[in-house]
Structures are given as structure tokens and as C-alpha cells.
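*Asks:* Provide a 3D model corresponding to the input given below.
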Amino acid sequence: MMPYYGDVGLMQHAVRSILAQTDPNWRLTVVDDSREKGVPEWFAALGDDRVRYRRNEHNLGVTENFRKCVDLAELGHMVMMGCDDVLLPNYIATIRAVLRAHPDAGMVQPGVQVIDGAGLPAKTLVDQTKRRIYAPKVEGVRRLGGERLAISVLRGNWLYFPSVCWRTEAIQAINFRRDLHVIQDLALVLDLLQAGEQLVVSDVVCFQYRRHAVSESSLQAFDGRRFVEERGFFLDVADRMERHGWHEAAKVARKHFSSRLHALTMLPMMVRSRNWDGARMLARHTYGTGRHVG
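*Replies:* Now for the predicted structure:
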């Protein structure tokens, strides 16, 4: 499944990477939430009956388009691929090999290479932190689940959501929360873990995740709503974890250290861009202890 909006060229490159898979046993459904000219015609010209294209009659927005993609999935396993990401030729073959050995897995996280906007390998602070601090060490294949995995992703979400393969029945039973806009992926993973699903991690690199540079204009427009949502989410998760009997996970959620650290790393850039409201919001999120951010 590919929810689409944005750069046409990057989307076409993503689709071509699917067409180039060594294992031909896949089907692609693109749900277009944009109005870019020529896109329907481009898909029609592909002439591959494994590719289905749908354009929404009205703009749904990110979360609703994600939910629509989940609802439209028909096969036993699905991937919610980013429209600017890239499958390496061995992606389908790698996932299918993992699923043969772990057919009941709710989620499969393969190895990921991070690339920049130009498609070149990239090393960012975010991704280095994910790998060196938060992600578990995996050689070959490793199965994870329960409170231990919940604690791990709450400390720092080291998963690459667009690369994950999901058991369709499991994800359709929960789907994405409508009240979230920037942290839907972590919420979904935690809901699945509480429902008893498990994650299988493979160290075989078969996916390229595109990490775009933060522009000066986006920093100037930053208003902190992301961190307001994150703070409320983590505090809500802490309560839910307590009720579920996962007390250590609840403690980690209340601290939400990685979210605070993310805000702290953004502070110098916000000051340089002279976005003082954004800087104050980041400071409150980083150092605040109350249940609300004012």
C-alpha cells in the first residue's frame, strides 16, 4: 500500500523500485491524495496488472489516507510504503523468507539504509541515535514482543515505519488513531503489542528510508504542536500501561526521554532561525514536569 502526496518524481522512483523486485509475488495499491497532473496517466501506461491506482475524490489528509490504505488491504500481509522511499531489489524476497520462518509474526522490521533527498547514503544524528542507543543488537533474525519491546520503543522509536511488513488482520483490527497526526506509527505498534502481537527483526538490508533535510522555512514555521501531541500521548500511554500491568513501560512513557532529547537538539536551530515562540515551546517540553504544556 502506498499513500501518495508530494513529489511526483520520487513517487515514480519508489514505484519503479517495486517493479524491480527479484520476487514477483506482490501487489501494489497507490491511494493518491493529491491533484498532481499526469499521475493517473503515468500509472495507466505501466501496463502491469499487479499495480492498482486510486485517486481520492477529496483530500483526506495523512491519517485518513493511512486508514483508507489499511482498509483496502486484501492480502495476508501488507506494507505501508512511503511514496519517497525505495525498496532494494531483495525486499520482497527478504520479507517472505522471514515470514516462512515466523508465519504468525504481527510485524517484520528488515534492515534499513538511510538516504538523503538526493538518494545518497546519509548519517543523521537521529538515525545514529536510533541504531547505537535505542535499537536492540540483531545478528540474523530476532523475535521480540511484550513489555520488553514496549519499553524499548518507548525509550526511543527505532523502527522505520514505512519499511515494516504487517500482518493485515492484526493491523486492520486496530488501524491508526484519528486523534494523532505525527506519532500514529508508535501508537499503532504499542496497540499491537498490548494485543499480543510480536515483532521479528532481520539484519538483511533491503529498504532505503529517505530522510529529508529540515529547511529554514520549516523551522521558522514551527509552532510546537508536534511536541504537545507527543507529551499528551506519552502520558496517556503511561496510564494505559499501568492498567495493563506493564509498570516499567509506564515509567518510561512518563519520562519520554527521547522526545525531550529531540526537542533539546532542535533548540539551537530554532534560536538561529529566531523563532522565539518555537524555542520557548521546545524548552517547556524539554524541561517541563507537569501534565500540560502551556
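*Asks:* From here on, just use CA atoms for contacts and neighbour counts.
*Replies:* OK.
*Asks:* Mind jotting down where the strands sit in the stretch 101-250 of the chain?
*Replies:* 107-115, 141-145, 165-167, 198-210 (DSSP state E, counting those that start in this stretch).
*Asks:* Please provide the structure for the following sequence as well, for comparison with the first:
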Amino acid sequence: MLENKSTPINLYIIDYYKEKKDNGLNTYVAELGRAFEKIDDIALTYVWVESNNPEISVENGNRADHIFVPRFRRTADNKNQSDAYLTTVLEKHIDVKENVLIHLNWINHCSLAWHIRQKIKCKIVLTKHCVPWRDLVTVNYREFYRLDDAFNKKKKVPLNLLQLHQEEINYEFVDHIITVTDYARENLELLFNVKPEKITVIYNGIDLKVSQRTEKLRAKLRRQYGFGQHEQIVIFAHVLHARKGIVDLVKIFEEFLKDRTVHQTRLIIAGNGDGTRIAETAKRYWANITLTGNLSKSTLYDFYQLADVGIVPSFAEQCSYTAIEMMRFGLPIIVSEVEGLKEIVPLDCGLRIKVDFRKDGVTLNSKDLRQKLAFLLKDKEAAKQLSVNARKHASEAFSLEQMINNTLAVFREVSASEVRKQQEQPIDIPKQNTPFVSVLMPCYNAAAYLRACMDSILNQSYSNFELLIIDDGSTDNTLEILKSYSDKRIRLLVNKENKGIAHTLNKGLKIIKGKYLARMDADDIMSPNRLALQVNFLEKNPKYGMVGAWHEIIDGYGMVIKRLQRPVESKHLKLQLYFNNPFIHPLVMMRTELAKQLRYDPKFLLCEDYDLWTRISAVTEVANLPQYLLQYRVHNKNISSSDEKTIKQNVLNLLSRELDKLNISYTPKELVMHGAISFSYGSNYFNTQEKGKLLSDWLNKVFSSPKFTETFSQGQLNKFKRGIIQNQYGFPIK
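*Replies:* Next comes the predicted model:
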């Protein structure tokens, strides 16, 4: 172990509470914790979340403290509440401690890292035990296949799913990431844009006192557990989940048993989970299949000693403790040829079975598995050599001491490092005698987030603006907050009753004074250089009448949950407007003269901005700046379900009008399909090959319009079409 030569670390290991430690991550935390408890310059505290305790409790031990945090009801609405609550618990316990390092072991705890950073001075390290998108293999195979294909080709692709967008952002909230395979490191760099210096690969390790495999020990254990001496035993030890390959394994094992020479072969399935699928899959050979449920570690290790072959047939796996333990016990092993298993089980230590990843699904290669299982069971010398090699490899490559020393080195380096702030690019701030801006902001019951919004506007690097605020009949303390500001640039108007956003914005258009109109909403946050950058663009590009930008989405607490990049060039934006809205309303800056001329149309309630952009883009050039200049807040008061119905109906009306301008005829079903594209329904709507073909035919019809063929090359239109099909349907359409 490393010697005590550094500043003491107050280490907090956060994990879910489980009475039964029955998976690889439990093993990792247990091994790590036991080792750190023995190191003098580490003060260790375990934080067990979702415990069975009805309230917060703390147990002080000789070598470590334990904090038990009660279970929160899991809903999307209270995820942030539970994170904020846990942060308060940690803040109280940490108090005035220095050199605090928090160790996370679950990617979904990274949102907790954001909350911790708002309250506690500390460093945060995440150990990434899995590659979450690979778990999509059994729940969203289309997206899995797209990402897997891109990764194999070393190709950067957009992350379509919200959970993957969130994952990408979550990695920014931690100081360092430990991956347990090199595959996971490469995945972070290629698909999630994590810098290499932020990642360290440390393989899992374990300290096992293993007896030599002997026939005498094998016979004794078989008598003890009631297995026949002449049986050939194959063991699977994992959670009973489809992505672990268990259903395919049972199906192929039954095919294997049809050969009468192997009828004395038994498959032991050890692990937690619902065995229903196994029962449905097994047809004839129940006598040859034993389901044990969850086994204690000592019993499981006995089973490794009495078995002939171990099998890990997963469709997705990283640094599997099951595979490591099987090798450590010298059990001849068969593993699926997937990412982590290929990395940790060399060819001279185990056999690999092919996994067939096809566009329509994934299966283990039946013939390959049957042949390799038969080989290991029949060729005892080959099995023995693999056993010797595997045991040696596992003891050297996956030792506990190596894992602890490498992890401790990371902890110490991160604790000692200074926070490096990213240097911002210099901004060309317009001179104060340039034409000034009118920031137009309607308010309605906006008190909850208003101060953050106001401060972001008033602290802009470009200060030559007026801020026209129209309160649209608020019933909370919005007016009280607004009147607390004494900045001379603020002009405040009040509607006696709620008139709606289109009426309120048109009222503001009549009286604003600036050459440029910058829209803003009362719950969002401007980047400090938003106005400067947009004024610069419009001043230098007189042919452009409107400019937006990229934006971040934040939740009610202010945590970034997504980043959205839209097209930047005018012709691409004009094309996209025929399908959906590529601008974010509170991030648009327009030439005031143009906005006053065209105005908002109240007929398009809740999509009046989309309507205005289509009319502006018809008479001028438009653009998006390729920078994140707004934080757009999403919270439970944004849009009601009734509002969503109104938006969808009005958007369909708008799309119908725009298609009519193109002289494109369409059926009601085609208009609904076009709406499905606009609303990004994706595979929820385009869920059959027939609908995929209809989508392709419809896009061909739309892109045949002279409006497009005269502006874009056929290659450009085909690329745009492929992008829509990929995002909506998931696969190319022949």
C-alpha cells in the first residue's frame, strides 16, 4: 500500500444501501472501503442512500463513520429534491472539515455532484463502472445499434436520447473520472467529449485466498451440495437480466443437450432476478437446469470450485467481477466477445463466443457457443491450461493492492490540484455610441426565478440598452421584486389583467426605442456576452434581420440538463423552418423595424414566435450564433397538458400553411406524419418498416419542391433527408 506522506483526506464514499451485497459494484465498494479504513491519513465516511431507516442516522465507528439516508419516493419531480436534501445532510456532517473528497459510484449521482458544488468546498471523483448506452441493447436497440456502429467506426454522432445528453453534461460536474476499462475511457473521449487528462483507467481488483483446484476438493464439494460426481457442470453467476445473455444461454444449452453424449451436463444459474423468462425458454431439459437464486459469496466460491466451466455470455459488460473471480479460482471460462470482456480475458485465458449484433436485434451465436462448450468439457488438457493461465493473469492484473494504490494516487492528486478555470475568449464589445438595444421581457407570476434573470440582463458586457418589462397581471410578488431594482435602464409597464404573450409583446413593440429588439423571458438567464455578440453580428451583416444562438436547458435549481445546437446558416435554417422551429424565442435579436412591421399573430397562440420566424425568414436572412448564449429554464410551471394540445394544433395549422406555399399537396395522414417529425415523436410514431417507408416517400415529395431543388444540391437534400430519417426512424431506409 502507499505510505502516509500526504495531507489527510476526508473521504466520503456514496453508494446505495443494500442489505445483501450481491453484485460487482457492491464488491468494489466493499474492497475499496476495507482497504481505505486501514490507511491512517484517510478519514472515511460511508454515505448509504435509500436506506431502510425512517430518518437520518449516523453511526460512528473506530475506522469509519456511516451515514444512513432514508429512501425517497423515486419520481422525476423529486430527483432534485432528494439531491438537495442529501447535500444538506453532507454539508452538516462535513461542517468545517478541509480537504474533502467525495467518491461517487453511480453516473446518476452526478446530478448530486452539481448540488454539492453549490454548497460544499470539495473535490469529486466518479468511478464509472458501466457504459450506460450499452445497456440500451435490450431496451432501445435502435439507438444502441446506432451508437455501437458509430463507436466501432470511431465516428462522432449526436446523442439523441435525453438521458445521454444529461450524461454528457453530468461529467462536467466531477473533477475526475475513473473507468474500469480502456474501452470506457475511449467511449468517454469519443462520444462524450471528456478530455483525456480527466480520465484514469483502473481495473477492478480483489483479494481472494483461493485453494488449489483438486479432484479431491471438487468431489467433496459435490457431495456437500448434492451434485453428481460424473456430472459436467457449467455455471452462470449474474443477475437474471436479458442483457446478461441468460435467455439466449438457456435456449442454446437446450440445443446443446440434444446431443445424447452430453446428457449428464448441468447448467447452474446463480443470481437474483425474475426467472419467468428462463421458465418460458426451457422446454425439455428442466432436470439439467438448476436455479439457485442469490448465493452468499462463500457458497458461490464453492460452486466455482466444483464446476467444470464458467460462462459470462453478456451483451454488455465492463470489468466483470464475475469473470475475474472465475479466473481467480482457475475455472475454465467462456465469455462473450464484447467490449470489457475482450479486454480483461485474453485469448490464452478463456474462450470467446461470437455475439451477432444485427440491425434487427442481437443474439449469441448458437453454433459457436455449443462448439466451444463441447470443446472445454471434452478436452481436459486444454481446459486445464486455460485454467492455469487465467488464474495467473487474474492474480497479476486484478490484484486488490494494485487497485487501491492506483485509486489512492488519483484521490491524492485530485485533492491537491487547483481548480483550473476555462479561459474565456475575448469579446469585441461594441462601443457605447453604437445603436442601442431594447430588451423586451413579459412577466407573469415569475417571482421564483426573476432575480437571477434580472441580474443576468443588468450585468451584460454590453450596457447600452433599455429593459422594457411588461407585467401581464401577475398575482404573486413579481411586481414587488421588479420595483426593488433602481437601474435607470428599466422601464416597467403593468397590464391590469392577463392579456397573453402575443398581446403583451405587440404592446411592447409599439413603444420600444432601440434599433435592435432582444427578446427575453423572466425565468431564463443570459450569457454575459449575449447582447454584445448579437449586436456585433447584426451590425456587420446588414442583410440579416434576425439572429439567435445555441442554448442550454436548466432545471428549476439552475443545473444544466441539456445543450441544444441548431443550424447556423440562413439557408439551412429556412429549410428547417418547414419542419420545426430552430430558434429559441427568448434568445432572438431582431431589427426593431422589421419586428414592428410584421408583429406577433395572436391566432398562433403559444407558437406565435414560430409563425413570426417563418414570415421574417421569407423577407430577410437569418442566423444562429454557434455559442451558448442563454440558459433556458424548464420547470413544472412552463406548459400545461392543455397548452401542449393548443401548441400542437396551432403548429399543424402553421405547417399546413407553409406546405401550401410550396404547392405541395398532402393527405390528412401525411400532415399528421409531418407533425410527428416536427414534434420529434421518433420511434414512438415511426415504429414499423411501413411507416419508415412512408416517411422516406413523404420527404422525397417535400424535397421535390423547386423551393428546395433550386437552393440546394441533391446531395445536400439527401443528407438532410438522411438526418431526419436517422433521428425519427433510427435506421437507414432502403
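*Asks:* Quantify their similarity with the TM-score.
*Replies:* After superposition, the two chains reach a TM-score (TM-score structural alignment, normalised by the length of structure 1) of 0.72; 242 aligned residues with a Cα RMSD of 3.1 Å.
*Asks:* Please tabulate the strands of the stretch 101-250 of structure 1 in CSV, including the columns distance to residue 225 of structure 1 and mean neighbour count.
*Replies:* Output for these, formatted as CSV (distance: least, Cα to Cα, whole Å; neighbours: other Cα atoms under 10 Å):
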stretch, distance to residue 225 of structure 1, mean neighbour count
strand 107-115, 26, 22
strand 141-145, 31, 16
strand 165-167, 29, 22
strand 198-210, 23, 21
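*Asks:* Take those strands and lay them out in TSV including distance to residue 33 of structure 1.
*Replies:* Formatted as TSV, the strands of the stretch 101-250 of structure 1 follow (distance: least, Cα to Cα, whole Å):
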stretch	distance to residue 33 of structure 1
strand 107-115	24
strand 141-145	34
strand 165-167	22
strand 198-210	20
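*Asks:* Roughly how far does the equivalent of residue 71 of structure 1 over in structure 2 sit from residue 592 of structure 2?
*Replies:* The alignment partner of residue 71 of structure 1 in structure 2, by TM-score structural alignment, is residue 510. From residue 510 of structure 2 across to residue 592 of structure 2, the span is 10 Å (Cα to Cα, to the nearest Å).
*Asks:* Settle it for me: which of these two has more neighbours?
*Replies:* Each of residue 510 of structure 2 and residue 592 has its neighbours counted (other Cα atoms under 10 Å); residue 592 has more, 20 against 10.
*Asks:* That one -> structure 1?
*Replies:* By TM-score structural alignment, residue 592 of structure 2 lines up with residue 168.
*Asks:* Contacts only, for the spatially closest residue to its match that is not a sequence neighbour.
*Replies:* Spatially, and ignoring its direct neighbours in sequence, residue 168 of structure 1 is nearest to residue 77 (4.9 Å; Cα to Cα, 6 or more residues apart in numbering). Counting by Cα atoms under 8 Å, 6 or more residues apart in numbering, residue 77 of structure 1 makes contact with 165, 166, 167, 168.
*Asks:* switch the cut-off to 6 Å
*Replies:* Contacts here follow Cα atoms under 6 Å, 6 or more residues apart in numbering; on that basis residue 77 of structure 1 touches 166, 167, 168.
*Asks:* The second one is in contact with residue 105, isn't it?
*Replies:* No. Using Cα atoms under 6 Å, residue 167 of structure 1 makes no contact with residue 105, being 7.0 Å away.
*Asks:* which outside residues touch the longest helix belonging to structure 2?
*Replies:* Secondary structure of structure 2 per DSSP state H: the longest helix is helix 641-661. By Cα under 6 Å, 6+ apart, the residues outside helix 641-661 of structure 2 that reach it are 604, 606.
*Asks:* Name the next helix or strand following it along the chain.
*Replies:* Scanning forward in sequence from helix 641-661 of structure 2 by DSSP states H and E, the next helix or strand is helix 668-678.
*Asks:* how much does the next helix or strand along the chain from that next one deviate in direction from helix 668-678?
*Replies:* Note on helix 668-678 of structure 2: by DSSP H and E, the next helix or strand toward the C-terminus is helix 689-703. For helix 689-703 of structure 2 against helix 668-678, the angle by axes from the mean of the first three to the mean of the last three Cα atoms, to 10 degrees is 90 degrees.
*Asks:* In helix 689-703 of structure 2, which residues are buried?
*Replies:* For helix 689-703 of structure 2, the neighbour count (16 or more other Cα atoms under 10 Å) marks 692, 695, 696, 698, 699, 702, 703 as buried.
*Asks:* tell me the angle that helix makes with helix 641-661.
*Replies:* Using the same axes, to 10 degrees: helix 689-703 of structure 2 against helix 641-661 is 50 degrees.
*Asks:* what number of residues lie near the closest residue to residue 36 of structure 1 other than its chain neighbours?
*Replies:* Closest residue to residue 36 of structure 1 apart from its sequence neighbours, by Cα to Cα, 6+ apart: residue 8 at 7.5 Å. If you count neighbours by other Cα under 10 Å, residue 8 of structure 1 ends up with 16.
*Asks:* And residue 8 of structure 1, what's its match in structure 2?
*Replies:* Looks like residue 8 of structure 1 aligns to residue 447 there (TM-score structural alignment).
*Asks:* So its match sits against residue 479, correct?
*Replies:* No. Assessed by Cα under 6 Å, residue 447 of structure 2 is found out of contact with residue 479, at 8.3 Å.
*Asks:* circling back to that earlier point, any idea whether the match of residue 71 of structure 1 is helix, strand or coil?
*Replies:* On the three-state scheme (DSSP: H, G, I helix; E, B strand; the rest coil), residue 510 of structure 2 is labelled helix.
*Asks:* Would you mind measuring from the residue lying closest to residue 509 of structure 2 once chain neighbours are set aside to residue 371 of structure 2?
*Replies:* In space, and not counting its chain neighbours, residue 509 of structure 2 is closest to residue 596: 5.9 Å by Cα to Cα, 6+ apart. Look at residue 596 of structure 2 and residue 371 of structure 2: by Cα to Cα, they are 76 Å apart.
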